[in-house]
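Engineer: Pasted the sequence and its predicted model underneath.
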Amino acid sequence: MSENPKFKEDEMKTEKYKSVVQELLSLAGIEINGRNPWDIQVNDERFYKRAVTEAELGLGESYMDGWWDVEKLDEMIFRIVRADLQNKVRRNLKIALQLAGFYLINMQARHRAFIIGERHYDLGNDLFQNMLDKRMNYSCAYWKNAANIDEAQENKLELICKKLYLKSGMRVLDIGCGWGAFGKYAAEKYGVEVVGITVSKEQVSLGKELCKGFPVEIRLMDYRDLNEKFDRIVSVGMIEHVGYKNYRTYFEIANKCLNEDGLFLLHTIGEVRSVKNTDAWTHKYIFPNGMLPSIAQLSKAAEGLFVIEDLHNFGADYDKTLLAWYDNFNTNWYKIKEKYGERFYRMWKYFLLSSAGAFRARNKNQLWQIVLSKNGVPGGYISVR
């Protein structure tokens, strides 16, 4: 019986794609079905075509579908990012068109502001309660002299308070307040009054409960609707959802709301290069319409509005933070698995561990805390570490 020519052709194509994947991964010291904990174990041969033609979307989705596994996912991604492989695989036309919206329209416009809340932060408070620290901080912790995630997150909150030179009686704005972790801490430890805003209904609901008894008000609103004065402003992990078309507006709002002698602390993940979109997998599954700013983009947007007093990079601490979150998530998964399902587990595992690997690489994702003033601090700002 003669061999099916269609089958033979498909087999040859698979081998071609496999060869490309092998060659690329070898640049990062990764083998297919190798013995190292970062070596990829392929369960489905269709993975090769998907990885080559769909780049980061194909890599992530095929993991979610169980087409490949790896013992140490974070170590594998660390090697991929360190070797800059993500820029050596071209996106296909379909994916490029999907991301074209970042250039053609304002993906973070006012009428789209609540999408991220609905599709990410409103996934369920139970998910985040089983993953985060006891104060519910969903941003990079500060691990200096910390033994665990609870201590590291309190360190971060204390660091922010000290950098802002908080004093009792001050009125503080928290743009992107999450579940109110900063507001409650600052009100409790420093005697300030805090107004926090978020685009997540679930965060407002639980945040109000967690901050009960403290002078902390949590509002469901877009930052563009702010129009009142504050002594201090803090924004932790929120500008990643603002988008490059809106950076200037964001700083204009902050400038308008900050008293003349006030301080503004911006805590953000950042890119070493200026970009105008995000990777396709993250956009589709984790942070729709998200975008990481660069220092160049931030400084240009703040020009004429703020003086940059201090810039502190502790991006290496996000690696530890993400691993701590994954450990909590994995340990507590049995409590919530019936609600979310196995594919969600693989998606969330991929999100947390691939992010840890990317921060570990140090040549792409960074974490900055930037302190800004409107007119320059008289006598100079004294940095806090």
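Structural biologist: Cool, got the structure.
Engineer: When you work out contacts or count neighbours from here on, use the C-alpha atoms and nothing else.
Structural biologist: Noted.
Engineer: Cys161 versus Gln366, what's the distance?
Structural biologist: 21 Å (CA to CA, to the nearest Å).
Engineer: Equivalent analysis for Leu173, please.
Structural biologist: Distance, Leu173 to Cys161, by CA to CA: 13 Å.
Engineer: show me what contacts Trp179?
Structural biologist: Met136, Asn137, Gln203, Val204, Leu206, Gly207, Lys208, Leu210 (CA atoms under 8 Å, 6 or more residues apart in numbering).
Engineer: quick check, nearest of these to Gly117?
Structural biologist: Gln203 (8.7 Å; CA to CA).
Engineer: Which of the helices or strands spans the closest one?
Structural biologist: helix 201-210 (DSSP states H and E).
Engineer: before we go on, here's another structure to hold up against the first:
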Amino acid sequence: MGDAARRLSALAEQALGAPLPVRIRAWDRSEWGPPGTPLLVVRRRRALRRLLWKPGELGLARAWVAGDLDVEGDLYEALELLAGHLWERGEDTGRSTGSALLAALRDPALRATGAGLLRLAGPWPPPAPPREEARPAGGPLHTVRRDKQAISHHYDVGNTFYEHVLGPSMVYSCAYWAPDSTLERAQEAKLDLVCRKLALTPGRRLLDVGCGWGSMALHAAREHGVSVVGVTLSEEQAVYARKRVAEAGLTDRVEIRVQDYREVDDGPFDAISSIGMAEHVGSARYAEYARELYALLRPGGRLLNHQIARRPLKDEAHYRVDPFIDRYVFPDGELAPVGRTVAQLEEAGFEVRDVESLREHYALTLRRWVANLEAHWDEAVRLTSPGRARVWRLYMAACALSFESNRIGVNQVLAVRTPSSGASGLPLRTRDWR
């Protein structure tokens, strides 16, 4: 047996200034590091070449998606142990310590470390990125065309794959948990919470922006008697949602369109739900998004904006989109602090009446989705690809930990297009909703 694992551990310790907190198994089957910890498996020397050509999170992501890197043991524990060394962002700079670490290998003070890594990496030509990596069209961000392409990358990977991950509810956003709840009951509770905040009653008209597989539209029409227009940019989602609507006998009350929210021209609506969609809008377009939704509401109409938020940085100019998320999960997606979201909704004319954090609820939801994926792993791989399944497992597990540790959050913002009379239509005790 060789000694690649020992050498890798030594090189990592030189660069980090501290031992790696996990055990390593290298391609030559050698192992090194603290016993009883999760095993970081470097299956191929190609993983090192990926890191040398793309230092930081993108190189790590490519190695993970390609199967050059893996974890044996508890994935959550491994991610928690490695977070401070490889992925966690500094609050002041937004720069990952992984990028700083691997860039340091080019520093003259660590030349021996870098040379050692080069020798271990083997033949030098860089490997091609995994085929699961997104390559959006050029041009400005968040045009209708580019957004449609980004949405297709994430959602058009097969509806059966999402059935395995999300379960029968087919709701791809944070559930609303009670102590003894199941995923299905928690997702139904979330949909009903949104409907109650929007005061949906028979005869009213709802626009569901980013309607996904139609779950919110179906719930609102079936349980609250409203008419719904649901819009999505995903062709596969629309086909699936229309089938569900037809099977439920609700075609007279629910219309599903493949349409950008900027192209909706048949307002006004009594209410708008935007659940897990605003993360795709982008900072440069968010003011436009808020103005468009404001214009589509009748006076007195309500918006429920359910959106993931990041922690604010001391210098917002340092914010950078996570390379793994950008290339493999949500191309062109951006997160903003909740304060900025509230401010931009108010600048568009809305009166913000309630903000509810569901941070812990999303962590619970993601852990259930990971468990679903792992329980259907072979089928998920067959339906998509080994790389795609690995993307979703890492993404959802890492996000669960980020919600648990308060690195990111999720909030429901209830806003009203308050008429000039000032009558918002909300109860004195807001959490009664109606």
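Structural biologist: Perfect, I can see it now. Treat the numbers as computed from the prediction; the structure is a model and nothing was measured.
Engineer: hang on, the earlier thing: which residue of Gln366 and Cys161 of structure 1 possesses the greater neighbour count?
Structural biologist: Here Gln366 of structure 1 and Cys161 are set side by side on neighbour count (other CA atoms under 10 Å), and the busier one is Gln366, at 23 against 19.
Engineer: Now do the helices in the stretch 51-200 of structure 1.
Structural biologist: For the stretch 51-200 of structure 1, applying DSSP state H, counting those that start in this stretch gives helices covering 73-82, 93-99, 101-104, 115-116, 125-129, 149-163, 181-190.
Engineer: Quick one: residues contacting the counterpart of His153 of structure 2 in structure 1.
Structural biologist: Aligned by TM-score structural alignment, His153 of structure 2 pairs with Arg119 of structure 1. Applying CA under 8 Å, 6+ apart to Arg119 of structure 1 gives the contacts Phe287, Pro288.
Engineer: Apply 10 Å and report the result again.
Structural biologist: Taking CA atoms under 10 Å, 6 or more residues apart in numbering, we find Arg119 of structure 1 in contact with Ser200, Tyr285, Ile286, Phe287, Pro288.
Engineer: Check Met136 of structure 1 too.
Structural biologist: 125, 128-130, 150, 153, 178-182, 207, 210.
Engineer: so what corresponds to it in structure 2?
Structural biologist: Match for Met136 of structure 1 (TM-score structural alignment): Met170.
Engineer: Would you agree Leu206 of structure 2 is in contact with Leu293?
Structural biologist: No: counting by CA atoms under 10 Å, Leu206 of structure 2 sits too far from Leu293 to count as a contact (11.9 Å).
Engineer: longest helix in structure 1, by residue count?
Structural biologist: Looking across structure 1 with DSSP state H, the single longest helix is helix 316-340.
Engineer: swap in structure 2?
Structural biologist: Under DSSP H, structure 2 gives helix 386-404 as its longest helix.
Engineer: how much does it stray from structure 1?
Structural biologist: Compared with structure 1 after fitting, helix 386-404 of structure 2 deviates on average by 2.0 Å (mean CA distance after the TM-score superposition for structure 1).
Engineer: Can you check which part of structure 1 that helix sits on?
Structural biologist: Against structure 1, helix 386-404 of structure 2 falls on residues 342-360 (TM-score structural alignment).
Engineer: Turn the contacts of Met136 of structure 1 into a markdown table, including distance to Ala55 of structure 1.
Structural biologist: Below are those laid out as a markdown table (distance: CA to CA, whole Å):
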| residue | distance to Ala55 of structure 1 |
| --- | --- |
| Asn125 | 32 |
| Phe128 | 29 |
| Gln129 | 33 |
| Asn130 | 31 |
| Asp150 | 36 |
| Gln153 | 34 |
| Gly178 | 32 |
| Trp179 | 35 |
| Gly180 | 37 |
| Ala181 | 37 |
| Phe182 | 38 |
| Gly207 | 38 |
| Leu210 | 41 |
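Engineer: Out of the residues you listed, the closest to Lys189 of structure 1 would be?
Structural biologist: The nearest member of the contacts of Met136 of structure 1 to Lys189 of structure 1, counting by CA to CA, is Phe182 at 10.4 Å.
Engineer: Grab the nearest non-local neighbour of that closest one.
Structural biologist: Leaving aside its sequence neighbours, Phe182 of structure 1 sits nearest to Leu157 (CA to CA, 6 or more residues apart in numbering; 6.2 Å).
Engineer: counterpart of the one you found in structure 2?
Structural biologist: Residue pairing (TM-score structural alignment): Leu157 of structure 1 is matched to Leu191 of structure 2.
Engineer: okay but that match is in contact with Tyr176, surely?
Structural biologist: Yes: judged on CA under 10 Å, Leu191 of structure 2 makes contact with Tyr176 at a distance of 8.5 Å.
Engineer: shared neighbours, those two?
Structural biologist: Arg185.
Engineer: What degree of burial does Ala283 of structure 1 show, as a neighbour count?
Structural biologist: To be clear, residue 283 of structure 1 is His; Ala isn't right here. Per other CA under 10 Å, the neighbour tally for His283 of structure 1 reads 17.
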